[in-house]
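K.L.:
missing the sequence, but the structure's below:
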């Protein structure tokens, strides 16, 4: 009787998903935007874990430090790879210690999506240039006028279907704005959220 040959089959391995851990200050606008953009543009290779917290930027940084420490461990990287990132997303608003928070985040390798005076600067840039250094309430009013769906009644959540098709235009405008602030030494308006949306598209 002929013996059957044993088939040696390689066990298939699924690619490790790159993860982006985001600690966002807001409860509505920021986290809903991030989750909506993930659904709109991100590959299945990228997983965005958006953790909303009530607290000042310093509190978000503390949470991000804990996560950064965890993903830097040898065991974590052996199981998940070494490409995962940690971000904090917050506004200038009336917060204290913003400059210190930004400096410490950079030193720790924690990425920041920072907007001055508020996240609405980033939303406006999806539709138009914006370079007015004014109080955040005026910036939010401008956002109401230009962003479909964004109102106080909607808890400041825009119509993402209208918004997200313009993300790469917003990125270009945000980069231009950053270059202007570098040139004139100004603090506002400014947003670096475009660095996060770009990171979310990297496989």
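P.N.:
Arrived safely. All of these numbers come straight from a predicted model, not from anything done at the bench.
K.L.:
When you work out contacts or count neighbours from here on, use the C-alpha atoms and nothing else.
P.N.:
Noted.
K.L.:
chain center to the longest helix anywhere in the chain: distance?
P.N.:
Counting residues, the longest helix in the chain under DSSP state H turns out to be helix 167-184. Relative to its chain's centre, helix 167-184 lies at 16 Å (C-alpha atoms, centre = their mean, to the nearest Å).
K.L.:
Quick one: residues in contact with it.
P.N.:
122-123, 125-127, 129, 131, 187-192, 194-195, 197 (C-alpha atoms under 8 Å, 6 or more residues apart in numbering).
K.L.:
Looking at those residues, which one is closest to residue 49?
P.N.:
residue 197 (13.8 Å; C-alpha to C-alpha).
K.L.:
which SSE is the closest one in?
P.N.:
Secondary structure from DSSP states H and E places residue 197 in helix 193-201.
K.L.:
mind listing the helices for this protein?
P.N.:
Remark: helices assigned in the chain by DSSP H are 29-41, 57-71, 74-80, 98-108, 120-124, 136-146, 160-163, 167-184, 193-201.
K.L.:
how about these, which one is nearest residue 87?
P.N.:
helix 57-71 (7.1 Å).
K.L.:
Could you give me the buried positions within the closest one?
P.N.:
By 16 or more other C-alpha atoms under 10 Å, the buried positions in helix 57-71 come out as 57, 58, 60, 61, 63, 64, 65, 67, 68, 71.
K.L.:
let's bring in a second one:
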């Protein structure tokens, strides 16, 4: 999937109403997914940071911290960034210690307009929710295997033909119900994903009337 389409709108940055800055653990699937959302609406702009391979939670946070301290002030001075923005850290739960994730949670709580989205066990679970309820998944590999039943060509990547807006909204509702059933933990401790919060904000911002 090409990353050029959403970037092509950079000359018209003032056209969008809200900016979402996203720092992701994955270097391929997550940026592709958010590029897909970029392509669905010109009313919002989603900027993914540091598309490096194998990001740890520490590096995910470092990329966002650098943007907030160094890049955003310069862009605001040039009026390239909107005041209306959200910053999101997006990570998986499966292979990291809670201490590492808690560090990101604490950072997000201590800064305005910053948030943490966690998928348990992995981002592919969030993708799976676009197609089904995600019941009885036992681990990351089964999650990927089940996703491939819906997307036979999936190889840790997505493209614009894989999902529709209705499917994205269905994923939000499925994830929300699952999160509610778990008691709304800040960090999922069972199969689920709080990426729905980020995506719901993107969809709502895209549909806001001027």
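P.N.:
Happy to help now that I have it. Fair warning: this is a prediction, and the values are worked out from it, not measured in the lab.
K.L.:
picking up where we left off before, pick the most buried one from the helices of structure 1.
P.N.:
Of those, the one with the most neighbours on average (mean count of other C-alpha atoms under 10 Å) is helix 120-124, at a mean of 25.
K.L.:
so what secondary structure elements neighbour it?
P.N.:
helix 136-146, helix 167-184, strand 190-191 (3 or more C-alpha pairs under 8 Å, 6 or more residues apart in numbering; DSSP states H and E).
K.L.:
just to revisit the earlier point, turn the helices of structure 1 into JSON lines, columns for distance to residue 18 of structure 1.
P.N.:
What follows is those, written out as JSON lines (distance: least, C-alpha to C-alpha, whole Å):
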{"stretch": "helix 29-41", "distance to residue 18 of structure 1": "13"}
{"stretch": "helix 57-71", "distance to residue 18 of structure 1": "12"}
{"stretch": "helix 74-80", "distance to residue 18 of structure 1": "8"}
{"stretch": "helix 98-108", "distance to residue 18 of structure 1": "19"}
{"stretch": "helix 120-124", "distance to residue 18 of structure 1": "25"}
{"stretch": "helix 136-146", "distance to residue 18 of structure 1": "33"}
{"stretch": "helix 160-163", "distance to residue 18 of structure 1": "24"}
{"stretch": "helix 167-184", "distance to residue 18 of structure 1": "21"}
{"stretch": "helix 193-201", "distance to residue 18 of structure 1": "10"}
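K.L.:
Go through those helices and name the closest to residue 51 of structure 1.
P.N.:
That would be helix 29-41 among the helices of structure 1, by C-alpha to C-alpha, at 7.9 Å.
K.L.:
Residues contacting that closest one, please?
P.N.:
Here helix 29-41 of structure 1 makes contact (C-alpha under 8 Å, 6+ apart) with 24, 48, 50-52, 89, 119, 155-158, 160, 164, 197, 200-201.
K.L.:
Widest-spaced pair of those?
P.N.:
155 and 201 (27.2 Å).
K.L.:
Let's have the helices and strands packed on helix 120-124 of structure 1 in CSV, adding distance to residue 14 of structure 1.
P.N.:
Below are those laid out as CSV (distance: least, C-alpha to C-alpha, whole Å):
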stretch, distance to residue 14 of structure 1
helix 136-146, 42
helix 167-184, 30
strand 190-191, 36
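K.L.:
who wins for proximity to residue 99 of structure 1 among these?
P.N.:
Closest among those, using C-alpha to C-alpha: strand 190-191, at 13.7 Å.
K.L.:
quick one: the closest one aligns where in structure 2?
P.N.:
Aligning strand 190-191 of structure 1 against structure 2 (TM-score structural alignment) gives residues 192-193.
K.L.:
now the helix holding residue 197 of structure 1 against helix 29-41, angle please.
P.N.:
Angle, helix 193-201 of structure 1 to helix 29-41, by axes from the mean of the first three to the mean of the last three C-alpha atoms, to 10 degrees: 40 degrees.
K.L.:
Give me the packing partners of helix 193-201 of structure 1, helices and strands only.
P.N.:
Helices and strands touching helix 193-201 of structure 1, by 3+ C-alpha pairs under 8 Å, 6+ apart, are helix 29-41, strand 46-52, strand 111-116, helix 167-184.
K.L.:
Can you give the distance of that helix from its chain's centre?
P.N.:
With C-alpha atoms, centre = their mean, you get 6 Å for helix 193-201 of structure 1.
K.L.:
now stretch 183-190 of structure 1
P.N.:
Centre to centre, stretch against its chain (C-alpha atoms, centre = their mean), the figure for stretch 183-190 of structure 1 is 21 Å.
K.L.:
Relative to residue 105 of structure 1, which of the helices and strands packed on helix 120-124 of structure 1 is closest?
P.N.:
So among those, strand 190-191 is nearest, using C-alpha to C-alpha, at 16.0 Å.
K.L.:
Can you give the contact residues for that closest one?
P.N.:
With C-alpha under 8 Å, 6+ apart, strand 190-191 of structure 1 has contacts from 113, 114, 115, 116, 117, 119, 121, 122, 174, 177, 178, 181.
K.L.:
Translate the third one into the numbering of structure 2.
P.N.:
In structure 2, residue 115 of structure 1 lines up with residue 119, judged by TM-score structural alignment.
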